[in-house]
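Visitor: here are the coordinates; sequence isn't available:
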């Protein structure tokens, strides 16, 4: 149970990081297109 709980927390953190990185990439692409 403990391992499963930790794994779910890690998965949630990873998905959050992926979302944030995706947003950063989109912002960088938008700014580069504006230039």
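Guide: Thanks, I have it. Note that the structure is a prediction, hence the values are computed from the model and not measured.

Visitor: alpha carbons only for contacts and neighbour counts from here, please
Guide: OK.

Visitor: Do a quick rundown of the helices in the chain.
Guide: For the chain, applying DSSP state H gives helices covering 2-34.

Visitor: Could you measure from the one residue sitting closest to the centre of it over to residue 34?
Guide: Nearest to the mean C-alpha position of the chain, by CA atoms, centre = their mean, lies residue 18 at 2.0 Å. Applying CA to CA, to the nearest Å, the value for residue 18 to residue 34 is 24 Å.

Visitor: sorry, back to before: now do the contacts for the residue nearest to the centre of the chain.
Guide: By CA atoms under 8 Å, 6 or more residues apart in numbering, residue 18 lies in contact with nothing.

Visitor: Residue 34 now?
Guide: With CA under 8 Å, 6+ apart, residue 34 has no contacts at all.

Visitor: Use this one as the comparison:
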């Protein structure tokens, strides 16, 4: 198993981009409620 640090170094940047998009969607959804 990979450590979380290794995983983050290898996949962190694209994952962060995905997370940012999801958070933006959640924010807009909450504003629209």
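Guide: Looks like it arrived, so ask away. Note that the structure is a prediction, hence the values are computed from the model and not measured.

Visitor: Map the residue nearest to the centre of structure 1 across to structure 2 for me.
Guide: Counting by TM-score structural alignment, residue 18 of structure 1 lines up with residue 16 in structure 2.

Visitor: ok, its match to residue 7 of structure 2 distance?
Guide: Residue 16 of structure 2 is 12 Å from residue 7 of structure 2, where distance means CA to CA.

Visitor: One more: residue 32 of structure 2?
Guide: 35 Å.

Visitor: so how many other residues sit close to residue 19 of structure 2?
Guide: For residue 19 of structure 2, the count of nearby residues is 12 (other CA atoms under 10 Å).

Visitor: Equivalent analysis for residue 12 of structure 2, please.
Guide: Using other CA under 10 Å, residue 12 of structure 2 has 14 other residues around it.

Visitor: show me what contacts it?
Guide: Counting by CA under 8 Å, 6+ apart, residue 12 of structure 2 has no contacts.

Visitor: gap between it and residue 26 of structure 2?
Guide: Distance, residue 12 of structure 2 to residue 26 of structure 2, by CA to CA: 21 Å.

Visitor: Equivalent analysis for residue 13 of structure 2, please.
Guide: The gap separating residue 13 of structure 2 from residue 26 of structure 2 is 20 Å, by CA to CA.

Visitor: counterpart of residue 34 of structure 1 in structure 2?
Guide: Residue 34 of structure 1 maps onto residue 32 in structure 2, by TM-score structural alignment.
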